[in-house]
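Trainee: how does the following fold in three dimensions:
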Amino acid sequence: MDENELTWESLSFLKQQTEIYQATSIQDALSHLSACSYHLILIALQQESETICQLVETIRKLVITPMIVLLSEHAEIRNKIIHLGADAVLIQPCAAEEIGLQVYALIRRYTEWKSERKEENPILVGKLEIFPFQRNVKWDHKIVPVVKREFDFLYLLASTPGRVYTYSQIYQLVWQEYPHGDITNIIYCMVHRLKQKLKKIDVSAEYIISSVKEIGYCLKVYNES
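Mentor: Just a heads-up that it's a prediction; the model follows:
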């Protein structure tokens, strides 16, 4: 993802070795990440610091792909961006050779890790199991037949159990659109269908999704009896 012309030109040498997609907007980038697989994400946006931080956090919730962020000189948010999920943060101006080395190192590490990974470690919350690579959901080892948005919703909540996500945050991260229309009802209907599927597996399963009145949803954290 790149809105910086100099940076894009400085990386043109990589085109000889790999396929590069340049997103035209933040929404375009998020849409492609939901549908396509990449070996590395490069963020070079001339935007406010908060926007960059939100984008990094959003992307990290969607994918585990290595991420490099290029910041303007004297940026004060480098540490925050690393903690939000970036793998490397480079301060511009930065030599093309340095960017290229970071790209090479992260792609090499990522591809080796993927080739060596034999089993996927699921996210576990109580009896709920979520398998990000297979995009499967299980309750007490039984498959829950979820569709894409139901999976993305559960994965979002299970990544940070107990954290409350607002309707606006859920809509933006799951639907990957900026909130518009009656998003509360849209999300409610999706959650209702998902709860019915969980209930068919176990009458108590639906209660792992907790509604926070007029705010949003979270995944309940409790001890199984």
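Trainee: from now on I want contacts and neighbour counts done on CA atoms only, so please keep to that.
Mentor: Will do.
Trainee: against V69, how distant is I81?
Mentor: Relative to V69, I81 is positioned 8 Å away (CA to CA, to the nearest Å).
Trainee: I'd like the next helix or strand past the one helix or strand T51 maps to.
Mentor: Secondary structure from DSSP states H and E places T51 in helix 49-62. Note on helix 49-62: by DSSP H and E, the next helix or strand toward the C-terminus is strand 67-71.
Trainee: buried ones in the helix or strand following that following strand?
Mentor: Using DSSP H and E, the helix or strand that follows strand 67-71 towards the C-terminus is helix 78-84. By 16 or more other CA atoms under 10 Å, the buried positions in helix 78-84 come out as R78, I81, I82, L84.
Trainee: report the buried residues of the helix or strand just after helix 78-84.
Mentor: Using DSSP H and E, the helix or strand that directly follows helix 78-84 along the chain is strand 88-91. Buried positions in strand 88-91, judged by neighbour count with 16+ other CA under 10 Å: A88, V89, L90.
Trainee: packing partners of strand 88-91?
Mentor: Here strand 88-91 touches strand 67-71, helix 78-84, going by 3 or more CA pairs under 8 Å, 6 or more residues apart in numbering; DSSP states H and E.
Trainee: in a markdown table, list these along with distance to L33.
Mentor: Shown next, in a markdown table, are the helices and strands packed on strand 88-91 (distance: least, CA to CA, whole Å):
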| stretch | distance to L33 |
| --- | --- |
| strand 67-71 | 12 |
| helix 78-84 | 18 |
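Trainee: next, the second sequence, to be compared with the first:
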Amino acid sequence: MSQTKVLVADDDPNVCEIIRLYFSKQQIELVVAANGKQAIEMVEKETPDVVVLDVMMPEMDGFEACREIRKKWDTPIIMLTAKDEEFDRVLGLELGADDYVTKPFSPRELVARIRAILRRMQPKARVEEEASGPLVFDQLTIDIDKREVICCGEKISFRPKEFDLLVQLAKSPGSVFSREQLLEQVWGFDYYGDARTIDVHIKKIRKRLDKLPYECIHTVWGIGYKFGVGD
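Mentor: Down below sits the predicted model:
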């Protein structure tokens, strides 16, 4: 098995050294960037398995770097933030981050989150185990085998977890899923993040399907979400 390669972008050399020492004991190869611009260059050059971005960096902060990386790559991203504030966490998720860790953090926690993300990336989504082939609705086709979504005759690009979440809902029209159920079924038991991740992904799915003349994912207040055409 090839060694896991992780790119850490942080302008604090002490933080990078602590991470380096712990990674070396865990057989994780570390690549370091001092700012957001460097991080983007290193993603292309080094093709890391996971990218860890500090929010506060010179030249380009972690949020902007996350946005730019997401334009080209689906590499998993973990945000490091010194602020335990909802705004920072949600903004990172909305920009395409997969998880976040709040400073101060333990290297052990960071490694646990990295490995959890990599476990989720390895197998095909469990939502595909129970259903395959196209799910066809009025003006919306979800082809599970091809991992394609056709909306109003146009092919729409989805990030992997957005697609998996849409399939999980669409394969059981009318069924109500709590956020916790969706996290468990799409992200897996070992997900360290919070249920707000679901809200962020639902928002992105709705935006991608905004050409539909109807809402297909409905909020069930106090519970979660359900899929339904014409509800």
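Trainee: quantify their similarity with the TM-score.
Mentor: Once superposed, chain against chain, the TM-score is 0.47 (TM-score structural alignment, normalised by the length of the first structure); 135 aligned residues with a CA RMSD of 3.7 Å.
Trainee: hey, what's in contact with both of I81 and V69 of the first structure?
Mentor: V89 (CA atoms under 8 Å, 6 or more residues apart in numbering).
Trainee: shouldn't L118 of the second structure be within a strand?
Mentor: No. Under DSSP: H, G, I helix; E, B strand; the rest coil, L118 of the second structure falls outside any strand and is assigned helix.
Trainee: circling back: wait, which of the buried residues of helix 78-84 of the first structure is closest to V191 of the first structure?
Mentor: L84 (27.2 Å; CA to CA).
Trainee: between the buried residues of helix 78-84 of the first structure, which is nearest K199 of the first structure?
Mentor: L84 (34.4 Å).
Trainee: excluding chain neighbours, what is closest to that closest one?
Mentor: E57 (5.3 Å; CA to CA, 6 or more residues apart in numbering).
Trainee: what's the answer for I198 of the second structure, then?
Mentor: Nearest non-adjacent residue to I198 of the second structure (CA to CA, 6+ apart): R179, at 6.2 Å.
Trainee: now for the one you found, how many residues are close by?
Mentor: 18 (other CA atoms under 10 Å).
Trainee: helices of the first structure, residue ranges please.
Mentor: 5-10, 26-35, 49-62, 78-84, 96-116, 148-159, 167-170, 183-201 (DSSP state H).
Trainee: and the strands in the second structure, which stretches?
Mentor: 4-9, 28-33, 50-54, 77-81, 99-102, 134-137, 140-143, 148-151, 154-156, 176-178, 217-220, 224-227 (DSSP state E).
Trainee: for V52 of the second structure, what are its contacts?
Mentor: Contacts of V52 of the second structure by CA under 8 Å, 6+ apart are V6, L7, V8, A9, I77, I78, M79, L80.
Trainee: so how far is R179 of the second structure from it?
Mentor: In terms of CA to CA, V52 of the second structure sits 25 Å off from R179 of the second structure.
Trainee: repeat that for I117 of the second structure.
Mentor: Distance from I117 of the second structure to R179 of the second structure, by CA to CA: 19 Å.
Trainee: isn't the residue nearest to L84 of the first structure up against H83?
Mentor: No. If you go by CA atoms under 8 Å, E57 of the first structure and H83 don't touch, sitting 9.1 Å apart.
Trainee: please name the nearest non-neighbouring residue to I114 of the second structure.
Mentor: That would be V50: by CA to CA, 6+ apart, it lies 7.0 Å from I114 of the second structure.
Trainee: tally up the residues packed near the one you found, please.
Mentor: Neighbours of V50 of the second structure (other CA under 10 Å): 21.
Trainee: and if you look at E150 of the first structure?
Mentor: When counting by other CA under 10 Å, one arrives at 19 neighbours for E150 of the first structure.
Trainee: what residues are up against the closest residue to L135 of the second structure other than its chain neighbours?
Mentor: Spatially, and ignoring its direct neighbours in sequence, L135 of the second structure is nearest to I142 (4.9 Å; CA to CA, 6+ apart). By CA under 8 Å, 6+ apart, I142 of the second structure lies in contact with P134, L135, V136, E148, V149, I150, V167.
Trainee: wait, the first one touches D143, no?
Mentor: Yes. Counting by CA under 8 Å, P134 of the second structure touches D143, with 3.9 Å between them.
Trainee: can I get the helices of the first structure in JSON lines with distance to I41 of the first structure?
Mentor: Shown next, in JSON lines, are these (distance: least, CA to CA, whole Å):
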{"stretch": "helix 5-10", "distance to I41 of the first structure": "13"}
{"stretch": "helix 26-35", "distance to I41 of the first structure": "9"}
{"stretch": "helix 49-62", "distance to I41 of the first structure": "9"}
{"stretch": "helix 78-84", "distance to I41 of the first structure": "14"}
{"stretch": "helix 96-116", "distance to I41 of the first structure": "9"}
{"stretch": "helix 148-159", "distance to I41 of the first structure": "20"}
{"stretch": "helix 167-170", "distance to I41 of the first structure": "22"}
{"stretch": "helix 183-201", "distance to I41 of the first structure": "29"}
